[in-house]
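Chemist: Dropping a prediction and its sequence here:
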Amino acid sequence: MRTLVFLFGDQLCRDISALSGFDPASDVVAMAEVDEETRYVPHHKQKIAFVLSAMRHFAEALAAESIAVDYRRLDDPAPAACLTAALEAAIARHRPDRIVVTEPGEWRVLALVQTWPQRFGLPVEIRGDDRFFCTRRDFAAWAAGRKDYRMEFFYRAMRRRTGLLMEGEAPAGGRWNFDAENRRPLPPGLRPPERRRFAPDATTRAVLDLVERRFGDHFGDLEPFGWAVTRDDALAALEHFIAEVLPGFGDHQDAMKSGAPFLFHAVLSPYLNVGLLGAREVCARAEAAWRTGAAPLNAVEGFVRQVLGWREYVRGLYWLMMPDYAASNRLGATRPLPGFYWSGETPMRCLAEAIADTRRHGYSHHIQRLMVTGNFALLTGVAPAEIEAWYLAVYVDAFEWVELPNVHGMAIFADGGLMASKPYAASGAYIDRMSDYCGGCRYDPAVKTGPRACPFNLLYWHFLAEHRPVLGGNPRLAMPYRTLDRMSPGRRATITREAVAFLEALERPAEPGLFG
């Protein structure tokens, strides 16, 4: 039986399930750079370049094993307009008896794949994606009967199941979670380590030229490009993180600093999400660093929690709840996305810095995403679909299965508390405590009202007042609501007046291409 294995652009690992049992004597791998996939949101130029270059390098690695690879490029004379067209052309060339795929990472693509048997009159085998610790079925079994889905309980179950950071039946160090030790601001003068970057080779340089020609109006800077695009370079990035960066990750993972977008973060998520690295190997390397004394437990636990906990959890929730999940909007948010999310032109320094980092690198770390750009979207009531499309477009590591739950549930509370026990809303005091952004800003987090008041302060209290019918009974918000109630009527009226004026004056939305 002649098999055509169709690989998607985020399935770039040799042990992907679709390649299990592959017969080089008869079978063919099909891969395609698809125009529709580069444009359904205006992806950051570095994101497009990263994925296309990694795909080309992976195809070259397969060919070096004498595996037949049918690869279509965007700059071919007849590029593939969509995934179905790419497969149709490959079927016409190779006349297979069946199609084999690993399940796609996104719901919309799986829905498309499920139409292929009828369309092409061929059997299509959809294999599970075993790169993850937790299968979709296992997550559904864990979630069955629960009223809400708290990551902490899922994470503990995964620790027990995998044995990671366990000492017999007990968690290492006697605690499941060292998050309380992971919130220290950066001390003055501390210099974060340099990050490992990789010079583009000829293949990557050709892709960069292609992206500049075809996607020059997309958001983001294309140069300098330093992402790993091969398995070997991704492994080098992992080893650099373990040896040079991980020891400082635990204490300062929630810190933010102007001009330092990476700090002590791993910056491995792009490689995990396209398959250049595996979740099991990165967790094993981190655990080994703790067991050999090379990294402290709070750093290693915090990192493992992000991979074994959050990453697996949001994927499980995505597949459990889609497609209806994306349509929920518990807080009734409808505001258009402000144009400065694309331009970065705002006097609020925290937002300007986070967006500038995103523009330059296609990256910002999770606190910038959650507590700056996400927090502002939450407090101003940006429509879920608009802020979610922005996150999906601008980050190199953003694929819908991981981006959507993180934004929809964690950042903007659109699911009404299915994921998070409270909205992650914060005033300017939090940003001031965890960053150096407030120094030199037009606004002052210590000023509560008036023209110099930090907009986050006004918006925070206005948000609580406006959404009291939904949030007033939340026990985790009892203290801020008591504080709100103790304010004088005059101060509450001033906050409302100034917050509403700020919201009405927000920059109107702009097309992302204007800021390419």
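Modeler: Structure received. Numbering: from 1, shown residues only.

Chemist: alpha carbons only for contacts and neighbour counts from here, please
Modeler: Will do.

Chemist: The chain: strands as residue ranges?
Modeler: 3-6, 28-32, 69-72, 98-102, 124-127, 166-167, 170-171 (DSSP state E).

Chemist: for the residue nearest to residue 182 when sequence neighbours are not counted, what are its contacts?
Modeler: Sequence neighbours aside, residue 251 is the residue nearest to residue 182 in space, at 4.4 Å (criterion: Cα to Cα, 6 or more residues apart in numbering). Applying Cα atoms under 8 Å, 6 or more residues apart in numbering to residue 251 gives the contacts 181, 182, 183, 184, 298, 299.

Chemist: Of those residues, keep whichever come out buried.
Modeler: Neighbour-count burial (16 or more other Cα atoms under 10 Å) is assigned, among the contacts of residue 251, to 182, 298, 299.

Chemist: Setting aside sequence neighbours, what's the nearest residue to the last one?
Modeler: Counting by Cα to Cα, 6+ apart, residue 299 lies nearest to residue 250, which is 3.5 Å off, once chain neighbours are set aside.

Chemist: Can you lay out the buried ones among the contacts of residue 251 as CSV showing distance to residue 459?
Modeler: Listed next are the buried ones among the contacts of residue 251 as CSV, based on distance: Cα to Cα, whole Å:
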residue, distance to residue 459
182, 27
298, 34
299, 33
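
Chemist: Okay, buried residues for the longest helix along the chain please.
Modeler: Longest helix in the chain, counting residues (DSSP state H): helix 45-64. The neighbour-count check on helix 45-64 (16+ other Cα under 10 Å) flags 45-59, 62 as buried.

Chemist: what about versus this one:
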Amino acid sequence: MAELRNLVLVLGDQLDLEAAAFDGFDAAHDAVWMAEVAEESTHVWSSKPRSVMFLAAMRHFAQALRAAGRPLHPMRLDDPTNQGSLAAQLQADIERLRPARLVMTAPGDWRVLQAIKDVAQAHGLPLEIREDRHFYGSVREFAAHARGRKSLRMEYFYREMRKRHGVLMQGEQPEGGQWNFDADNREAFGAAGPGSVPPRAVFEPDAMTREVIALVEARLADHPGRLDDFAWPVSREQALVALQRFVTERLPLFGRYQDAMWPGEPWLHHAHLSAALNLKLLNPREVVDAAVAAYRAGAAPLASVEGFVRQILGWREYVRGIYWTRMPGYAELNTLDAQEDLPAWYWTGATDMACLRDAIGQTLQHGYAHHIQRLMVTGLFALMYGVQPQQVHAWYLAVYVDAVEWVELPNTLGMSQYADGGLMASKPYVATGKYIQRMSPYCKGCRYDPAQRSGDAACPFTTLYWDFLMKHEAALAGNPRMALQVKNVARLNDGQKQAIRERASAIRRGEVR
């Protein structure tokens, strides 16, 4: 066998033929390594839709590699020689293939990076980690932005990115004369509901994906989630179709209704592109460019396009910078000392709270929920309940098809659970059930009353909101964005406070759910 010069490692979230790891690739001397291993579905209790998303996309990418003439050494999940973990499989294949060097694009998970580094060191092999060009900016550039700042608000970073990359700019000024259009966005649906919403782009599983579905059903039978209507894009070609469909059909109303919720309507006007982006089936530049082109052509309003661009050019780049400049310590943060266990019904959706039942139910069915369902329903409840943030992180990483740790961890620990003490968010995002009532009709069909904070009919969100403020009153009093909310605690008499505490205790004991 000819000497193998470079063994190019490709992970399940690096499915890009143009990745830096392939620079200088020579089919006569180099080969690609990919491995499907059980560890990636078991280190957190990965849902069936998430596991199928990654495995099916990996197999379609392996097909694209072969078509491109790149020698491939794959390991399938059901291969009897499978070692079960990335590290063990890589070690076994190094001994078999004897490469002179390992090459990879920077991964999106600290745990995986350390495991690969350890294997390379144990074998005395050089490991070349190349820049991930998928992103607009590098981690080094984010670190330079963060240096010396007392706070790391996304808004300032986002404005820098807009200027640097000339996105929605008129010279030195933002398009339309303002940096964001929140005042024009984030409406609730009227009483009649969302009306006619274009159907999402669906992709009937082909033979390869059906094979993966059968494998996951067999191997991960006890994992949460359903696969009877799996229809996510698992190839670049499908992802491009999904992008075009969003820009044409849903982008015009995306901004206006991006925070709205409606029972039984999981998709609404959202993009559903985050999984394709995070697995690198789509490049963020082509996604942003397509949205901006729609605005320039008069096909989508500036408010919607700016709101969408901010999620990708701003928030997505920002959380990656937070992750890689703060790990590994960031994963252990717990500023509020939250120690409760995640309620078991997060894995089943078996709760009487209509908003949570719907959000968790669709999450388990599709591996998807939009950002407000994550932040202000499932995340909000966990925050006020006092769930240990690492357990919340494990749940989010497990259940969503777009979950890769670099993006999921900061969103969960920082934005949702305030576990980083305000590094990312200027305040804990806490609210009573009245917020959910304002943004959706869930409360009309719920046994709980969002206006009540104690008693048998009290909405658990409202009870836990007041309990949260009382518990953290001293710590939050100095936060200017929380001052008015905290002051309201003083209006409660001792009897009211005791009733709230008793109701909150009953919720945490599982007597109310």
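Modeler: Nice, thanks for sending it over. Remember, predicted model here, so these are calculated numbers, not experimental data.

Chemist: hang on, the earlier thing: aligned against the second structure, show me the partner of the residue nearest to residue 299 of the first structure.
Modeler: Counting by TM-score structural alignment, residue 250 of the first structure lines up with residue 255 in the second structure.

Chemist: quick one: contacts for that match?
Modeler: Contacts of residue 255 of the second structure by Cα under 8 Å, 6+ apart are 184, 185, 186, 303, 304, 305, 307, 308.

Chemist: how much space is there between the residue nearest to residue 299 of the first structure and residue 265 of the first structure?
Modeler: Look at residue 250 of the first structure and residue 265 of the first structure: by Cα to Cα, to the nearest Å, they are 9 Å apart.

Chemist: Repeat that for residue 15 of the first structure.
Modeler: For residue 15 of the first structure, the distance to residue 265 of the first structure - Cα to Cα - is 27 Å.

Chemist: neighbour-wise, which of the two wins?
Modeler: Taking neighbours as other Cα atoms under 10 Å, residue 15 of the first structure and residue 265 compare with residue 265 leading, 22 against 13.

Chemist: quick one, what contacts the alignment partner in the second structure of that one?
Modeler: Superposed on the second structure with TM-score structural alignment, residue 265 of the first structure falls opposite residue 270. Residues near residue 270 of the second structure by Cα under 8 Å, 6+ apart: 246, 250, 251, 254, 258, 370.

Chemist: Need the contact partners of stretch 122-140 of the second structure.
Modeler: 19-21, 100-106, 117, 120, 280, 283-285, 313, 317, 320-321, 324-325.

Chemist: what separates it from the chain centre, distance-wise?
Modeler: 22 Å (Cα atoms, centre = their mean, to the nearest Å).

Chemist: What residues in the first structure pair up with that stretch?
Modeler: Taking TM-score structural alignment, stretch 122-140 of the second structure hits residues 119-137 over in the first structure.

Chemist: Can you report how many residues neighbour the counterpart of residue 113 of the second structure in the first structure?
Modeler: In the first structure, the residue matched to residue 113 of the second structure (TM-score structural alignment) is residue 110. Counted with other Cα under 10 Å, residues neighbouring residue 110 of the first structure total 14.

Chemist: same deal with residue 380 of the second structure?
Modeler: Count around residue 380 of the second structure with other Cα under 10 Å applied: 24.

Chemist: measure stretch 341-356 of the second structure end to end?
Modeler: Stretch 341-356 of the second structure end-to-end distance (Cα to Cα) = 17 Å.

Chemist: typo on my end, it should be stretch 148-159 of the second structure
Modeler: Terminal-residue distance, stretch 148-159 of the second structure (Cα to Cα): 18 Å.

Chemist: what do you get for stretch 37-55 of the second structure?
Modeler: First-to-last residue span, stretch 37-55 of the second structure, Cα to Cα: 10 Å.

Chemist: got the contact list for that stretch?
Modeler: In contact with stretch 37-55 of the second structure (Cα under 8 Å, 6+ apart) are residues 12-13, 36, 76-77, 82-86, 209, 212-213, 216-217, 220, 223-227, 230, 232, 234, 279, 364-367, 394-395, 397-403.

Chemist: Can you state the residues of the first structure onto which it aligns?
Modeler: Going by TM-score structural alignment: stretch 37-55 of the second structure matches residues 34-52.

Chemist: What is the distance between the matching stretch and the centre of its chain?
Modeler: The chain centroid and the centroid of stretch 34-52 of the first structure are separated by 15 Å, computed with Cα atoms, centre = their mean.
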